[in-house]
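Visitor: Quick one, structure for this:
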Amino acid sequence: MNDRGQRQQSKRRWKVRYTVLLLLWFCWMFSFLDRMVITVALPFIGKDFNVGATGQGLIISIFFAGYAIFQIPGGMLADKFGFRRVISLALGWWSIFTMLTGVIFSYPLMLISRFLFGLGEAPLPGSSYKGIATYFPSKKRGTAAGIQSTVNTLGPAVATIAAAAIISSFGWRPVFISIGIPGLIVALLIWLKTKDNPADHPNMTKEDLRELEEDEDLSKEEVQTKVGFKEVLKKPILWQATLIWFFFDITFWGFTSWLPSYLINVRGFSLMSTGLFSALPFLIGTVTMILGGYLSDRAQGNRKWIFIPNAIIGAGVLYLMFQASSNTMVITYQCIAVFFMFMAQGSFWGLVVDSLPSKVMATGSSIVNFGGSIAGFISPIVMGALIEASGGSYGSSFIFIAIALVISAIIAMTIHTKSEQENTSEVLKA
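Guide: The predicted structure is shown next:
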């Protein structure tokens, strides 16, 4: 077989990195299933525990308190001990507390359980981006991150449909028990099917290892210097990305947490209709998430210009959605808003995984995601308080999340991309 035929066969074969990405994708899927079904169950939980909108918002927000507290330590553990070990333990932990959510009959115990659940999920973001940086060369990390991030849209879609179906037939408690068991299985597969060092994986080929080694050779910063936690903290891109993700997640978690309640309480949708129409925009977003990651790789050096216009357009359409007079236009606008929002998100994580050194990818991406965790804590409970203060009106709360999305785009404008730095250098030389 000639060299061209060997290259074509190499491109067609299933690579180890695809298996790693698939397992990471399932980890994220179960993380979103576990945390998103509660948004559909929230009105029923509130009724059973006799708590109002603010108390219901606290059930969601308390998860993010635990999620935020252990976010950075979880990433540091992944950099020290490897993503495989940390993700396996974390997934097993949070799957157990997912099942416990379905058997708790006390509101204080519910809050404790959701807090501990958040602690368990905290190491996942940094560990998973560490896995991508370990197995994928730089030029393909944006697409890989985009594929992984499809769970941010597909997870809520699957969760709302499944939760609505199970709750309408069996009540809200069996939902949490049924989705905890598969998570334990995926945790075992992560342990058995991945390695922290690609060279230790029995199915890695010399060609794939060479590609990773060549990618490392291009990164002089990592080869010639020791990159530690203090060095990462000095990078402006780290803090810019953290602020961007904070404001983006104000929008994301406010939108996903309260959309089902909005459709039921304000728009008069049935439970099953709420499940279907809450899922529809996220199914659309699944496609645009991959597209955003792909375009991010194509615009390497200018990744921010994929994020900025999509975030601004998404914010505008999101505002129109909650001003719509008919239910048909509400559904139409929410689909369009999510299209642009998740195009932006897909490109954003391409920017992050391409900008941070792979040796400290877990720590760095955990710091970025920490911003989102704080937003996840703040947004649901603030929206709940705004809804109660407005006598049940969702208007001010949805203006709040639209503004946050615009702010994320404004901060992204402050990032100096590689191409801009090169142009500035050429001007100075001239």
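
Visitor: make it CA atoms for all contacts and neighbour counts henceforth
Guide: Fine.

Visitor: Any chance you could spot the residue sitting in the middle of the protein?
Guide: N152 (5.0 Å; C-alpha atoms, centre = their mean).

Visitor: if I pick it, what's in contact with it?
Guide: 32, 286 (C-alpha atoms under 8 Å, 6 or more residues apart in numbering).

Visitor: Spell out which helix or strand contains it, please.
Guide: Applying DSSP states H and E as the criterion places N152 in helix 151-170.

Visitor: And for I147, nearest residue in space, chain neighbours not counted?
Guide: Leaving out its chain neighbours, the residue that sits closest to I147 by C-alpha to C-alpha, 6 or more residues apart in numbering is I290, at 5.2 Å.

Visitor: Here is a second sequence; please produce its structure as well for comparison:
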Amino acid sequence: MHRTTRTTAVLLFVAWAVDYIDRQVVNLALPSIGHTFGLTHGERGLVVSAFFVTYALTQIPAGLIAGRFGGVRVMCVALVLWSLFTGLTAVAWSFAALLVFRCLFGVAQGLFPAAAVDTLSRRSVPAQRLTANGWIQSSNAVGGLLAAVLGGLLLAHWDWRVMFAAVSVLGLLVVVAVRRRMPGALPAEQTGPPPERTGGSAAALLRSPVIWGFAVMFFAYDTVVWGLNSWSASYLMEERALKVADAGLVSLGPTLLAAVTAIVGGRLSDRFEGRPRRIVVPAMSAAAVLLAVLPLTGSLTGFVVVATLISGAIGLCYMPCFSVPLRSLPPGLTGVASGVILFGGQLSGIVVPTLFGQVVDAFSYRVAFWSLALGPALAVAAVLRVPQTSRRFLARLGAVTDDTLVKEDDSDASTVPHSA
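Guide: A predicted model of the protein is given here:
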């Protein structure tokens, strides 16, 4: 891997880890926040979903902004703003104020993902881009683990307001590191094909149904992720008498395995030159079976083991949701494409936490966990319909002729099934 790519990946790994720390500490704080403001389970879920409303709505504009002003600049602005709103959450004086600060926090963090993709795309070659992204996205699991550990320790000794105030400084430290250490971009001829060969413009990409198919796949992926991340801690504390200080230890296995499989999923996506169905179909099928078993476990250990296996299976599917677009598009368009895909995924963050809480109120945690199996079913349906290679992806965008596509099919017919 190019030295510029490695340095960029390290900096983005740290930035993403802080992103997830600031985002996920609220999950541990939900019982305390609920006690402070007298909230039902459904209202606690709304605290999580409020973030995702604005986070999701910011994704596509953020891709356009990153393409216009550059990923590094937009990323630094995002880090400063979300640190500010994390700190303001600590002084929320009512449930309404808390929702407002969570919405503003969502806007600030929503600027970051597309900017991070744009930053890496300008500092990596297409053949190594998914491997680098896999390493970077493993930070999500690491950030989730650190959120559980830091949040658990802080909540064990202070209240949720002190916790938010403490973690708000992390993003500012990352800004300093990025400004001092981020390398310059690689030459344009190394980073991808020219825009005229890939559909031409951001507007054309946004209008194309093909990119939205990957957004549906990421929606399905995040259905499981945000259902488990938002409610597992509350479930274990309320149903299994888990102490808040132990939440970090319980999440150790799931988060570490998810980190490893995110890296493996990125490496396999580069090795397969895309072809996401090779990973998504078996991994999501396994996740669906495990979700059926999860609420039936009779012990805390059994729950953690099954949750760890689910996290591993789901982690394999992260990079396949982005694999074909990121391998196919040049910098300037990868941010837009990732913004669309992330928008689809974050819609599940709006819907799932609140619905999960409402299902718990109306039925039980068991039924709520079972309902998450709809995510893997939708992921399999989506991956069977999206193009599996760069050539087919570009053909669906109108950037490759039918004759060229036939030549590719003939040369690859023994190994690659035709995509719908």
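
Visitor: before we move on, back to that, for the residue nearest to the centre of the first structure, what is the corresponding residue in the second structure?
Guide: Under the alignment (TM-score structural alignment), N152 of the first structure pairs with N140 in the second structure.

Visitor: Now do its match against V14 of the second structure, distance only.
Guide: 10 Å (C-alpha to C-alpha, to the nearest Å).

Visitor: cool, and Y235 of the second structure?
Guide: From Y235 of the second structure to V14 of the second structure the distance is 29 Å (C-alpha to C-alpha).

Visitor: same deal with L39 of the second structure?
Guide: Counting by C-alpha to C-alpha, the gap from L39 of the second structure to V14 of the second structure is 34 Å.

Visitor: And for S311 of the second structure?
Guide: Counting by C-alpha to C-alpha - S311 of the second structure and V14 of the second structure are separated by 21 Å.

Visitor: Where in the first structure does stretch 290-308 of the second structure fall?
Guide: With TM-score structural alignment as the criterion, stretch 290-308 of the second structure aligns to 317-335.

Visitor: So which bits of that stretch are buried?
Guide: 317-322, 330-335 (16 or more other C-alpha atoms under 10 Å).

Visitor: and the closest residue to G67 of the second structure other than its chain neighbours, what is it in contact with?
Guide: Distance criterion C-alpha to C-alpha, 6+ apart; nearest residue to G67 of the second structure, sequence neighbours excluded, is G332 at 4.6 Å. By C-alpha under 8 Å, 6+ apart, the contact list for G332 of the second structure reads 66-68, 118.

Visitor: now do W28 of the first structure
Guide: Counting by C-alpha under 8 Å, 6+ apart, W28 of the first structure has contacts 124, 148, 151.

Visitor: Let me know whether the second one touches L23 as I believe.
Guide: No. Using C-alpha atoms under 8 Å, Q148 of the first structure is not in contact with L23; the gap is 9.7 Å.

Visitor: Between the two, which is the more surrounded one?
Guide: Comparing Q148 of the first structure with L23 by neighbour count (other C-alpha atoms under 10 Å), the higher total belongs to Q148, at 27 against 20.

Visitor: Distance-wise, check that one relative to M289 of the first structure.
Guide: Separation of Q148 of the first structure from M289 of the first structure (C-alpha to C-alpha): 9 Å.

Visitor: Equivalent analysis for S168 of the first structure, please.
Guide: Where M289 of the first structure is concerned, S168 of the first structure sits at a distance of 31 Å (C-alpha to C-alpha).

Visitor: Can you pick out the residue with more neighbours from the two?
Guide: The residue with more neighbours, out of S168 of the first structure and M289, is M289; 34 against 11, by other C-alpha under 10 Å.

Visitor: the strands in the second structure, which residues?
Guide: Using DSSP state E, no strands are found in the second structure.
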